[in-house]
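Undergrad: Attaching a predicted model along with its sequence, questions to come.
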Amino acid sequence: MKDVIIIGAGVSGCAIARELSRYQLDICVLERESDICEGTSKANSGIVHGGFDAKPGTLKAKLNVLGNSMMDEMSKKLDFEFKRNGSMVVCQNEMGIPALEKLLEQGKENGVKGMKILKREQALELEPNLADGVYAVLHIPSGGIVCPFGMNIAYAENAAQNGVEFKLGTEVQLIERVGQDYRIQTNQGVFETKYVINAAGVYADVFHNMVSEQKIHITPRRGDYCLLDKTAGDLVRHTIFQLPTEKGKGVLVTPTIHGNLLLGPTAIDIEDKEATATTAKGLQEVLEKCTKSVKNIPFKQVITSFAGLRAHEEHGEFIIGEVEDAKGFIDVAGIESPGLTSAPAIGIYVRDILAEKMELKEKENFVEERKGIVRFLDLPKEEQNRFLQENQAYGQIVCRCEQITEGEILDAIHRPLGATTLDGVKRRTRAGMGRCQAGFCTPKVMEILARELHLELKDIRKNGRRDVR
């Protein structure tokens, strides 16, 4: 019998797991995929939102601003990459000024500091490549960018360090109430728990509706993106938004934390919870709309495209709380944008819900910090020499585009919740994320995975479900 089972190892589930790992609890995370960060959390903009566009008084607004304020401290403690590059919302003519003013007032009401509306000339001093049609902008200095994989993995690894059990390749099939507890049937057997935390992304409605007569509906909202080479990464410094619509914040142009340029996403409501393929129409929409914000975009530098699904709840609000007719079952549903930003605050919010239900005793040996994978070529020469003396694998470049060494890949495989697939290595080290998109390094990474995991080459996968080692 577990104290708490969390369904879903995305950024919300892992942030909750890490926060609850402070306490003397038996916690398990169930994830149907072969790795963490395989759902909504792996395919998003990587934006730390300021909190200006969430409706005042909503849970979204509260957790967005709190999560934003926590990001500096958490990125240092858990060693993931984060930068406050600031955000801008552009309008195309004088008729858009009232909308900017409304966002400004909303942001102030939500507690966002430092915002101001800039005329075109002022904005061009900060961003010379704003499109010729941009009339004015709302400047939000507190906006930022983060590595979404790095953040998700950091929370998961620290939770695992503190005793949380992760069951990967474990798909929930049925949830039943048994007395005061819950029985969860999966493809890997039956689990029993006192409390369930439902952080299952686009599938959160499926699990909620298994235990409650008060049904909810999550609509998968597909977003297409284009990623440009690092040669285009300095086109803009800020994250450039368009005025938001009822379907979200619109197509953005932003530098990534690793120096690329990212365009997107679209917002297309679908019913298929697995439909993550891009479409020609969606990508064309991205390319056309982003030119309204930024000029001189070098579209020939696109190195890849991808799509992700956001978990949109029909009322557009986060659903976080104990289900009224299913005591002990806690929803963390409808976590679309700004879910990544809000994740640190979501962890605390769910902890407080549990604290009202059960006694939480802190551990004496809680590990507060986690160290990420060292990027070898960023180290001073003296440190590089020390690493090489301890492990010659750091002297072997595997991914030439991103300059990733074999030592870094070995670390990715053997650390807590280590990589078992090509995508797992890629998300932890960036091997395969460069200009050639793994065209050259794939065979070598496969060889390393096969050797270290004692598998045949034919058993190495790009991604996908597999029983955990």
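TA: In hand now; what should we look at? Keep in mind the model is a prediction, meaning the values are calculated, not measured.

Undergrad: contacts and neighbour counts: CA atoms only from here.
TA: Fine.

Undergrad: Which parts of the longest helix along the chain count as buried, going by neighbours?
TA: In the chain, ranked by residue count with DSSP state H as the criterion, the top helix is helix 59-78. Buried positions in helix 59-78, judged by neighbour count with 16 or more other C-alpha atoms under 10 Å: 59-69, 71, 74-75, 78.

Undergrad: Specify which member of those residues is nearest to Gly86.
TA: Sorting the buried residues of helix 59-78 by distance to Gly86 puts Asn68 at the head of the list, at 12.0 Å, by C-alpha to C-alpha.

Undergrad: Wait, the closest one touches Ile47, no?
TA: No: the pair Asn68 / Ile47 is not scored as a contact, 10.2 Å apart, by C-alpha atoms under 8 Å.

Undergrad: list residues touching both of those two?
TA: Taking C-alpha atoms under 8 Å, 6 or more residues apart in numbering as the contact rule, Asn68 and Ile47 both touch Gly143, Thr341.

Undergrad: Okay, helices next: where are they in the stretch 1-150 of the chain?
TA: 11-20, 59-78, 97-110, 120-126, 148-161 (DSSP state H, counting those that start in this stretch).

Undergrad: Below is an additional structure, to be compared with the one above:
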Amino acid sequence: MYDVIIIGAGVTGSAVARELSRYRLKTLVLEKEEDVCCGTSKANSAIIHAGFDATPGSLKARMNVEGSRMMEALSKELDFPYQRNGSLVLCFQEEDIPKLEVLKAKGEANNVEGLEIIKGDRIWEMEPNLSKEVKAMLYAPTGAIVCPFKLTIALAENASINGVEFAFDTQVDKIEKAENGYKITAGSKVYETRCLVNAAGVYADVFNNMVSSRKLSITPRKGEYILMDKRAGDFVSHTIFQLPTAMGKGVLITPTVHGNLLAGPTAEDVPEKDKINTTAAGLSKLSAQAELSAEQVPLRMAITSFAGLRATEKGGDFVLGEAEDAEGFFNAAGIESPGLSSAPAIGVYLAEQVAEKMKAEKKTEFRSERKDIPCVAQASPEEIRALIEEDPAYGNVICRCETVTEGEIRNAIRRPLGAKSLDGIKRRTRAGMGRCQSGFCAPKVVEILAKERNISPLELTKAGGKSRLLTGVLKDNGSDCERGEK
């Protein structure tokens, strides 16, 4: 019997897990994929929103602003990339300037700091590449960018070292009320828990509706993105939005914390909860919308495209807290944008409710800090020499595009909740995220993964499940290959 089970190891579930690890509770996270950060958390805009768009008084507004304020300190505590670059909302028609004023007033009601409407030549002094059609823009200096993979992994790793258990490849099939809590069936396994936290993204309505008469309805909203090369990374310095519509904040253009340029997302409601394919029509629409914001957006420097799903609940707000008719069942449902920005605050909000419900005591031995994998690409010559002296593998470059070494890849595998797949390595180290998109480094990464995990390369996957990288052997090199050894 567990005290708490969390369904979902995305950024929200991982944030709740990390905050619950402060308490003397037996906690388990169930995740249907092979790793953390495999759903919405891995395919989004990587934006920390300032909080000017959410309706004042809503949970979205509260969690967004609180989460945004927590993020910088959290990035230092858990060692993940974060940069406060500010955001701009563009207005292209004189008659729409009052809409910027409304947005500014909403932000001020939400206690967003430093909002300012900018007109005239200052527009292009701040961003020279913006369209000459821009008539005014709202400036939010507290807007920021972050690495969503590193954030989610950092939260989960810290939860793990503080005692939270994780079960991957564990898809929940059924939840039933029990005498002392809930019984959760996942394949042939049955778990029992006193409290349950539902952080299942686009599937959160399914699990809520198994136990509560207050039915939720989540529509997946697909957003397609284009990621451009680092040569385009300085095209803009702020995150550039257009005036929002009922379908969201629209297509943005933003630098990333890793030096790339990102454009997206589109917004298309889809019936399938796992439809994350890109389309020619979607990417064409994205390109046209991006080019409204700026002149000569370097879309020809695209190195990849991808799509993600946002969990849009019909009520329009986050659904947080204990269900009225399901004692001990806590929802974190409808966590669409600004979910990434809100995650730290949601973690605190729900963990405090669960701890109060369980009358749990705080630990005195909680470890709040965590160090990331050393990054050779960003290290000084002195730091690189020190790393190589400690482990010569840090001098063996595997991914040339991103300058990722064998030492970093080994570290990613050996860490708490270590990488088990090619994508797991990619999210932790950026090996394969450069211009060639794994074209050169994948075979070496496969070799290291197989050796470290002591398995055959034939067993390795791109992203868990049935995504096998290799289907067979052309030439028998003996038993060494089968063991995954050189």
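TA: Perfect, I can see it now. Note that the coordinates shown come from a computational prediction; the quantities given were computed from them, not determined experimentally.

Undergrad: picking that back up, and of the helices of the stretch 1-150 of the first structure, who's closest to Ile140 of the first structure?
TA: Comparing those by C-alpha to C-alpha, helix 97-110 comes nearest, at 9.1 Å.

Undergrad: what's the angle between the longest helix of the first structure and helix 148-161?
TA: Interaxial angle, helix 59-78 of the first structure versus helix 148-161 (axes from the mean of the first three to the mean of the last three C-alpha atoms, to 10 degrees): 70 degrees.

Undergrad: Output the contacting helices and strands for helix 59-78 of the first structure.
TA: strand 82-83, helix 97-110, helix 148-161, helix 339-355 (3 or more C-alpha pairs under 8 Å, 6 or more residues apart in numbering; DSSP states H and E).

Undergrad: got a markdown table for these, with mean neighbour count and distance to Arg222 of the first structure too?
TA: Shown next, in a markdown table, are these (neighbours: other C-alpha atoms under 10 Å; distance: least, C-alpha to C-alpha, whole Å):
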| stretch | mean neighbour count | distance to Arg222 of the first structure |
| --- | --- | --- |
| strand 82-83 | 21 | 25 |
| helix 97-110 | 18 | 25 |
| helix 148-161 | 26 | 17 |
| helix 339-355 | 23 | 15 |
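
Undergrad: which outside residues touch stretch 297-307 of the second structure?
TA: 43-44, 222-229, 231-232, 235, 276-278, 287, 290-291, 434-437.

Undergrad: ok, now stretch 105-117 of the second structure?
TA: Under C-alpha under 8 Å, 6+ apart, the answer for stretch 105-117 of the second structure is 50-57, 61-62, 65, 100-101, 104, 136-142.

Undergrad: cool, and stretch 64-73 of the first structure?
TA: 48-51, 82, 110-112, 142-143, 338-339, 341-346.

Undergrad: Measure the mean distance from it to the second structure post-superposition.
TA: Compared with the second structure after the fit, stretch 64-73 of the first structure shows a mean deviation of 0.5 Å (mean C-alpha distance after the TM-score superposition for the first structure).

Undergrad: Report the spatially closest residue to Leu151 of the second structure, excluding sequence-adjacent ones.
TA: Phe80 (5.9 Å; C-alpha to C-alpha, 6 or more residues apart in numbering).

Undergrad: and the one you found, how many neighbours?
TA: Other residues near Phe80 of the second structure come to 23 when the count uses other C-alpha atoms under 10 Å.

Undergrad: How much space separates it from Lys371 of the second structure?
TA: Using C-alpha to C-alpha, to the nearest Å, Phe80 of the second structure is found at 9 Å from Lys371 of the second structure.

Undergrad: The residue nearest to Arg367 of the second structure when sequence neighbours are not counted - how many residues pack around it?
TA: Using C-alpha to C-alpha, 6+ apart and skipping the chain neighbours, the partner closest in space to Arg367 of the second structure is Asn162 (6.6 Å). For Asn162 of the second structure, the number of neighbouring residues by other C-alpha under 10 Å comes to 21.
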